[in-house]
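Trainee: quick one, what's the 3D model for this:
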Amino acid sequence: MNARARPGTSLLWGLYEHVAMVVGLSALAVVCLSWSPLALLLYPVLPQRVGRRLGRQAIMRGFRLYVGILRTVCACRFDLSALDALRDQGPMVIAANHPSLLDAVLITSRLPNAVCVMKAELMDNPLFGAGARMARYVRNDNLVSVVLRCRAELRQGAQVVIFPEGTRTRDYPANRLNPLLRSTAMIAARSRVPVQTLIVEFSSPYLGKGWPLWRRPHLPLTCTIRLGRRFEAPRNARDFTTELENYFRHELVGPATPPATAAAA
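Mentor: Modelled structure (predicted):
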């Protein structure tokens, strides 16, 4: 739907936003549940190398399909084209701010060898767990284990996707960033890989911290993800975390992303 066609307070448009919410969440459930049973069966029998590659490809393609549904049916506009430049650039830590539950979906829809650091409850979720385990995503329940697992994946050429805030940004867009945790710096320092920053900006806080799943979005929803600065592997985790937080705060000054003509996702 055309962003300019929104009638503002129109009852019809409000109804469409409710329908779009149901369609969008249902589509995500269908995409994930279509793969989860197969992943559950294949995970214990496939060689680790084959399972890892298949799992990551399935996630990328499944989420790319889902993003296409959001664009076609749900008046969402995503500019993700900048991510394509990272596909063949080798192992690195990809650090992004985290305004919405959609962030990881959008990022992994473009990166074929991404490994996400995920909360333990998501790894145990029947919707995401089987696919995440097959792709060898990293369970975020112990810092030492996270660093070692990420280092092992990076040594095999993966790109680790992490949200340094540790959770979604509180009160977005009024607040643009939570204080950062040191995990990003520790992974990059121990693995001796660079940190590529991503700047994620949404037009509204849909599916952000405190936004219930059943609350309808404000459509059209737009999101732009752009490449930020790439930092060399840090030497000191404390100092680098401060530097990284200052950088994100500098980049995120200003209003949230306005409605725009976004590139095809």
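
Trainee: okay, CA-based contacts and neighbour counts for the rest of this
Mentor: Fine.

Trainee: and the residue lying closest to residue 216 once chain neighbours are set aside, how far is that from residue 86?
Mentor: Distances taken as Cα to Cα, 6 or more residues apart in numbering place residue 18 nearest to residue 216, at 5.3 Å, with adjacent residues excluded. Distance, residue 18 to residue 86, by Cα to Cα, to the nearest Å: 35 Å.

Trainee: show residues contacting the longest strand that the chain contains.
Mentor: Using DSSP state E to define each element, the chain has its longest strand at strand 221-231. Applying Cα atoms under 8 Å, 6 or more residues apart in numbering, the contact partners of strand 221-231 are 75-80, 82-83, 194-204, 257-260, 262.

Trainee: report the buried members of these.
Mentor: 75-80, 83, 194-204, 257, 259-260 (16 or more other Cα atoms under 10 Å).

Trainee: so which of the residues you listed sit within strands?
Mentor: Those of the buried ones among the contacts of strand 221-231 lying in strands (DSSP E): 76-79, 195-202.

Trainee: of all the residues you listed, which two lie farthest apart?
Mentor: The two members of those with the most space between them (Cα to Cα) are 76 and 195, at 29.0 Å.

Trainee: just after the helix or strand containing residue 17, pick out the following helix or strand.
Mentor: Per DSSP states H and E: residue 17 is located in helix 11-42. Using DSSP H and E, the helix or strand that follows helix 11-42 in sequence is helix 48-73.

Trainee: and this one, please, so the two structures can be compared:
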Amino acid sequence: MLPQKYALVCGRFILQKDFQCFVFLLKVTGLLILEDDQLKNLANRQGAMIVAPNHSALWDVVFIVAQVPALICIMKESILKNPLLGGQAGRLAGYIPVNSISQMIKLAKQCLIKNKQLLMFPEGTRTKTDAQWMNPIQGGVALLAKQTSVPVIPVFIRSNSRFFEKGWPLYKKPEFPLRMSINVAEPVYIQENESAQEFVQRLEKIYLDELSSPHPLRRVPK
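Mentor: Predicted coordinates for the structure are as follows:
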């Protein structure tokens, strides 16, 4: 019933405060040790952009939106319809459902043209258990970058646990405390005459080089 301008503000405020409270509770109870200072700098960035994290776990969006509430998330339609996952607030905030790739690209492009900011997981789904560092990057992020010329901001999420990764049973308890690190890279622009496929290959190398480099929370292959 709210006008769109107020609905967007209301939805994003609800989600940010909900996620911030959740993260605070994890920290204060000693269940989570989180390094996410670089996200605070990202929140101050102006203009259209695609924030593109690797998708290590089900709750990745929680930690990012808690710090960067202006992001319009692209997520499965089933999540946006799930009241337990904040779905109604997500719909209110203008989040984009993925019910068809063509429709998703169309809506995302319209947002970027209007100088808005997107959160898009370039893997398309959570990193699979048997993936060494991450799943192959899908073409959606490259198509949007090529059609709008906006920068893609790689975000690298690392953890000492595979808690909530794809295939993790919901009943399985992880070892606490969970340790997470979220780092933000420099913007990546598609080059003149560079094809979407070439951009995907270049972007994928950036992720693999970073995620495979020495780090206390580097992913341990199974």
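
Trainee: residues in contact with the residue nearest the centre of structure 1?
Mentor: Among the residues of structure 1, residue 104 comes closest to the average C-alpha position under Cα atoms, centre = their mean, at 1.4 Å. The neighbours of residue 104 of structure 1, taking Cα under 8 Å, 6+ apart as the test, are residue 116.

Trainee: map it onto structure 2.
Mentor: In structure 2, residue 104 of structure 1 lines up with residue 61, judged by TM-score structural alignment.

Trainee: residue 194 of structure 1 now?
Mentor: For residue 194 of structure 1, the residue aligned by TM-score structural alignment is residue 151.

Trainee: for residue 179 of structure 2, see how far away the nearest residue to that match once chain neighbours are set aside is.
Mentor: Counting by Cα to Cα, 6+ apart, residue 189 is the residue found nearest to residue 151 of structure 2 once chain neighbours are left out, at 4.8 Å. Distance from residue 189 of structure 2 to residue 179 of structure 2, counting by Cα to Cα: 31 Å.

Trainee: what's the answer for residue 72 of structure 2, then?
Mentor: 26 Å.

Trainee: do the same with residue 142 of structure 2
Mentor: For residue 142 of structure 2, the distance to residue 179 of structure 2 - Cα to Cα - is 31 Å.

Trainee: between those two, which one's more packed in?
Mentor: Neighbours per residue, other Cα atoms under 10 Å: of residue 142 of structure 2 and residue 179, the larger number sits with residue 142, 24 against 16.

Trainee: who are the contact partners of the more buried one?
Mentor: Contacts of residue 142 of structure 2 were listed using Cα under 8 Å, 6+ apart, and they are 190, 196-197, 199-200.

Trainee: try 7 Å this time
Mentor: Applying Cα atoms under 7 Å, 6 or more residues apart in numbering to residue 142 of structure 2 gives the contacts 196, 199-200.

Trainee: can you check residue 52 of structure 1 too?
Mentor: Neighbours of residue 52 of structure 1 in contact, by Cα under 7 Å, 6+ apart: 134-136.

Trainee: can you redo those as TSV with distance to residue 63 of structure 1 and neighbour count?
Mentor: Output for those, formatted as TSV (distance: Cα to Cα, whole Å; neighbours: other Cα atoms under 10 Å):
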residue	distance to residue 63 of structure 1	neighbour count
134	16	26
135	14	27
136	17	24
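
Trainee: okay, and which of those residues map to helices?
Mentor: residue 134 (DSSP state H).

Trainee: and residue 61 of structure 2, that one's in a strand?
Mentor: No - under DSSP: H, G, I helix; E, B strand; the rest coil, residue 61 of structure 2 sits outside any strand and is assigned helix.

Trainee: distance of it relative to residue 71 of structure 2?
Mentor: Distance from residue 61 of structure 2 to residue 71 of structure 2, by Cα to Cα: 10 Å.

Trainee: against residue 241 of structure 1, how distant is the residue nearest to residue 216 of structure 1?
Mentor: Distance from residue 18 of structure 1 to residue 241 of structure 1, by Cα to Cα: 40 Å.

Trainee: picking that back up, what's the longest strand of structure 1 aligned against in structure 2?
Mentor: Counting by TM-score structural alignment, strand 221-231 of structure 1 corresponds to 178-188 in structure 2.

Trainee: re the thing from before, between helix 48-73 and the longest strand of structure 1, find me the angle.
Mentor: Going by axes from the mean of the first three to the mean of the last three Cα atoms, to 10 degrees, strand 221-231 of structure 1 is angled at 140 degrees with respect to helix 48-73.

Trainee: please point out which parts of strand 221-231 of structure 1 sit buried.
Mentor: 221-228, 231.

Trainee: residue 76 of structure 1 matches what in structure 2?
Mentor: Match for residue 76 of structure 1 (TM-score structural alignment): residue 32.

Trainee: hang on, that match packs against residue 26?
Mentor: Yes - at 5.3 Å, residue 32 of structure 2 counts as touching residue 26 under the criterion of Cα atoms under 7 Å.

Trainee: the longest strand of structure 1 vs structure 2, mean deviation?
Mentor: Once fitted to structure 2, strand 221-231 of structure 1 is off its aligned match by 0.9 Å on average (mean Cα distance after the TM-score superposition for structure 1).

Trainee: what's the offset of that strand from the middle of its chain?
Mentor: Centre-to-centre, strand 221-231 of structure 1 and its host chain are 11 Å apart (Cα atoms, centre = their mean, to the nearest Å).

Trainee: and for stretch 44-58 of structure 2?
Mentor: 5 Å.

Trainee: same check, this time on stretch 119-134 of structure 2
Mentor: Using Cα atoms, centre = their mean, the offset of stretch 119-134 of structure 2 from its chain centre is 11 Å.
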